[in-house]
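Peer 1: Fold the following, please.
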Amino acid sequence: MNTTPAPTSNPAATPPKVVLVTGASSGIGEAVARRLAGEGHQVILTGRRTDRLDAVVAELRRDGRRAEAHVLDVTDRDAFAALVTDVIAARGRLDVLVGNAGVMLLSRLDALLVEEWDRMLDVNVRGLYNGVASVLPHFRERGSGHVVTIASIGAHEVAPTSAIYSATKYAAWALTEGLRLESDPAIRVTTISPGVVESELAEHITDPHAAELMVGYRAAQIPPDAIARSVSFAISQPADVDVNEVIIRPTAQR
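Peer 2: Okay, the predicted model is just below:
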């Protein structure tokens, strides 16, 4: 669990927003939820591990923060749309979607772990556009909104074992950039591409070769709150400022 203390107030004096964060039960998603709730925003934490979500929300509420947990599989388009509808009905609006849910199942192509490739495509790409499809009509009707995609440095480079993962993150980058170009200026769009961040992602790699390579690659890491701070920065800008893209990684990662 991320124990980074949340700030007691919003440093940018941003009016409170209603923010939905996917993949918020751990890692970057949890850190984003904690930071934004600490800055006074109403945060909806979503994910599949309800025990983790409930624990984070309980802690935030004990500290006087506004947070709630909802189970969500981002690959289920109907469930995503229904949740967004419910949030808007209960809160009157939704201001920000942070599309963070993702998996990183690295392997060489000749390992032929096709089911894992399918899983990455489903979560990292389908899960993202399901979110966009769910929030975009509301954003267009209101004339405002913000989509923040947590992509990866893998959207900008390919390494041995990362071909499919990088393909999904290139797709996430392209999808988000296309949304920015197609949207009315009142709808803001940000892509954040983290480098190596402390998280559970590497623990799910099943390919022994890829897992071994990750040991050295992940020697230099930054805490997930470093990414959360960049999300906070992006959504705290005045309405006429759109932070298009941020790449953030350890200084030792080259």
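Peer 1: alpha carbons only for contacts and neighbour counts from here, please
Peer 2: Noted.
Peer 1: Packing partners of the helix or strand residue 35 falls within?
Peer 2: Here residue 35, judged by DSSP states H and E, is contained in helix 27-38. Contact partners of helix 27-38 among helices and strands, from 3 or more CA pairs under 8 Å, 6 or more residues apart in numbering; DSSP states H and E: strand 18-21, strand 42-47, helix 50-62, helix 224-235.
Peer 1: if I look at the most far-flung residue of the chain relative to its centre, how far off is residue 160?
Peer 2: Distance to the chain centre peaks in the chain at residue 110, reaching 29.6 Å (criterion: CA atoms, centre = their mean). For residue 110, the distance to residue 160 equals 11 Å [CA to CA, to the nearest Å].
Peer 1: same deal with residue 73?
Peer 2: 29 Å.
Peer 1: Compare these two (neighbour count), which wins?
Peer 2: A count of neighbours by other CA atoms under 10 Å puts residue 73 above the other of residue 73 and residue 160, at 18 against 11.
Peer 1: what residues are up against the more buried one?
Peer 2: 47-48, 79-80 (CA atoms under 8 Å, 6 or more residues apart in numbering).
Peer 1: go with 10 Å
Peer 2: Listed by CA atoms under 10 Å, 6 or more residues apart in numbering, the contact set of residue 73 reads 22-23, 46-49, 79-80, 101, 123, 127.
Peer 1: Which one of these sits in the busiest neighbourhood?
Peer 2: Neighbour-wise, the contacts of residue 73 (other CA under 10 Å) top out at residue 22, 31 neighbours.
Peer 1: Another for comparison:
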Amino acid sequence: MAPFNTILLLGATSGLGESAAKRLLGQGKKVIVTGRRQARLDALKAEDLETYAMDVSDIAAIPKHLDTLFSTYPDIDTVWINSGIATRYSVKDINSCTDADLTLEVTTNLTAAAIIARHTIPHFLARGEDVESHFLITTSGLAFVPIPFFPVYNACKAGLHYFLVSLRQQLKDSPVNIIEIVPPFVATEYVVKNRDEAPKNLQAMSLKDYEDEVFAQLDNIPAKELKEVAAGPSVLRVKTWRDGLGAMIAKPFAD
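Peer 2: The predicted model follows:
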């Protein structure tokens, strides 16, 4: 089983986050799920998950929310960020999105994660040198190989990847493990509903196959050894980066 005991899953009321929450709950873990939609939170609470209403795009409120969560659940040893939004737009067409759309996308996907890390990592370190903790973010295979119609989403996910590489370098001698989850195109509820928007030759990996592949690594490989946990087509993308630019980065800074 995954080495996590009490997990705070941020942005996990649907899709990959909800799937991970239920998988961990099935392993007997204590799981706290956050999200914006109260109806989804109520449905998950009925399935024995702990829930908490929180919108990560409200940056100013994040520290207070985290203080409340860590006070309510002092045994949290894992924080896993799944929240994210993708805006499909063309730079050729100014009407395909608004400035507010792009600002919200960067805030939700990248800025919020940095703020959450800033307030979470010191809390984990304060638990002591012998107490292992885990900080995870779900990025995307698009962090490594972008596609043209989600330009800001691609950039945010690439930024998260390098953000996690940097955190891992800073924390290499600490008990805090930094893990990046790298999904491919997965057949989540959202993807199924919006399949007409996807390229016709792009095949989505089933949610079950994705989950099985990710948890085969989380369940069986020591957390300290994990860096990027990829599945499906993302595996080759991560390996190519690790064997190339990743190897260059590891020379001056072991990650």
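Peer 1: so the helix holding residue 35 of the first structure aligns onto which residues of the second structure?
Peer 2: Mapping helix 27-38 of the first structure onto the second structure (TM-score structural alignment) gives residues 15-26.
Peer 1: just how off-centre is that stretch within its chain?
Peer 2: Its chain's C-alpha centre and that of stretch 15-26 of the second structure lie 12 Å apart, by CA atoms, centre = their mean, to the nearest Å.
Peer 1: Check stretch 21-41 of the second structure too.
Peer 2: Taking CA atoms, centre = their mean, one finds the center of stretch 21-41 of the second structure at 14 Å from the center of the full chain.
Peer 1: in the first structure, what residues pair with stretch 65-84 of the second structure?
Peer 2: Going by TM-score structural alignment: stretch 65-84 of the second structure matches residues 83-102.
Peer 1: Over to stretch 145-157 of the second structure?
Peer 2: Against the first structure, stretch 145-157 of the second structure falls on residues 157-169 (TM-score structural alignment).
Peer 1: For residue 185 of the first structure, what is the corresponding residue in the second structure?
Peer 2: Matched by TM-score structural alignment, residue 185 of the first structure corresponds to residue 174 in the second structure.
Peer 1: Residue 73 of the first structure now?
Peer 2: Counting by TM-score structural alignment, the partner of residue 73 of the first structure is residue 55.
Peer 1: three-state assignment of that match?
Peer 2: coil (DSSP: H, G, I helix; E, B strand; the rest coil).
Peer 1: Kindly state which residue of the second structure is aligned to residue 48 of the first structure.
Peer 2: Under TM-score structural alignment, residue 48 of the first structure pairs with residue 36 in the second structure.
Peer 1: Surely its match and residue 42 touch.
Peer 2: No: using CA atoms under 10 Å, residue 36 of the second structure makes no contact with residue 42, being 11.2 Å away.
Peer 1: Return every residue with contacts to both of the two.
Peer 2: Common neighbours of residue 36 of the second structure and residue 42 (criterion: CA under 10 Å, 6+ apart): 13, 52-53.
Peer 1: want to try JSON lines for the contacts of residue 73 of the first structure, with distance to residue 37 of the first structure as columns?
Peer 2: As requested, the contacts of residue 73 of the first structure are exported to JSON lines (distance: CA to CA, whole Å):
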{"residue": "22", "distance to residue 37 of the first structure": "14"}
{"residue": "23", "distance to residue 37 of the first structure": "16"}
{"residue": "46", "distance to residue 37 of the first structure": "14"}
{"residue": "47", "distance to residue 37 of the first structure": "17"}
{"residue": "48", "distance to residue 37 of the first structure": "20"}
{"residue": "49", "distance to residue 37 of the first structure": "20"}
{"residue": "79", "distance to residue 37 of the first structure": "24"}
{"residue": "80", "distance to residue 37 of the first structure": "21"}
{"residue": "101", "distance to residue 37 of the first structure": "18"}
{"residue": "123", "distance to residue 37 of the first structure": "25"}
{"residue": "127", "distance to residue 37 of the first structure": "23"}
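Peer 1: circling back: so the helix holding residue 35 of the first structure versus helix 224-235, what angle?
Peer 2: Helix 27-38 of the first structure and helix 224-235 are oriented at 50 degrees to each other (axes from the mean of the first three to the mean of the last three CA atoms, to 10 degrees).
Peer 1: Helix 27-38 of the first structure vs the second structure, average distance?
Peer 2: Superposing on the second structure and averaging over aligned pairs (mean CA distance after the TM-score superposition for the first structure), helix 27-38 of the first structure comes out at 0.7 Å.
Peer 1: how about the helices in the first structure?
Peer 2: 27-38, 50-62, 77-91, 114-120, 127-142, 163-182, 208-217, 224-235 (DSSP state H).
Peer 1: and those, which is most packed in?
Peer 2: Highest mean neighbour count of the helices of the first structure: helix 27-38, a mean of 27 (counted as mean count of other CA atoms under 10 Å).
Peer 1: My guess is residue 222 of the first structure contacts residue 195. True?
Peer 2: Yes: with contact defined as CA under 10 Å, residue 222 of the first structure counts as touching residue 195 (8.4 Å).
Peer 1: so what sits against both of the two?
Peer 2: Common contacts of residue 222 of the first structure and residue 195 (CA under 10 Å, 6+ apart): 248-251.
Peer 1: which among those residues gets closest to residue 138 of the first structure?
Peer 2: residue 248 (30.1 Å; CA to CA).
Peer 1: what's the counterpart of that closest one in the second structure?
Peer 2: Using TM-score structural alignment as the criterion, residue 248 of the first structure maps onto residue 231 of the second structure.
Peer 1: List the contacts of that match.
Peer 2: Contacts of residue 231 of the second structure by CA under 10 Å, 6+ apart are 141, 181-186, 205, 209-215, 217, 237-238.
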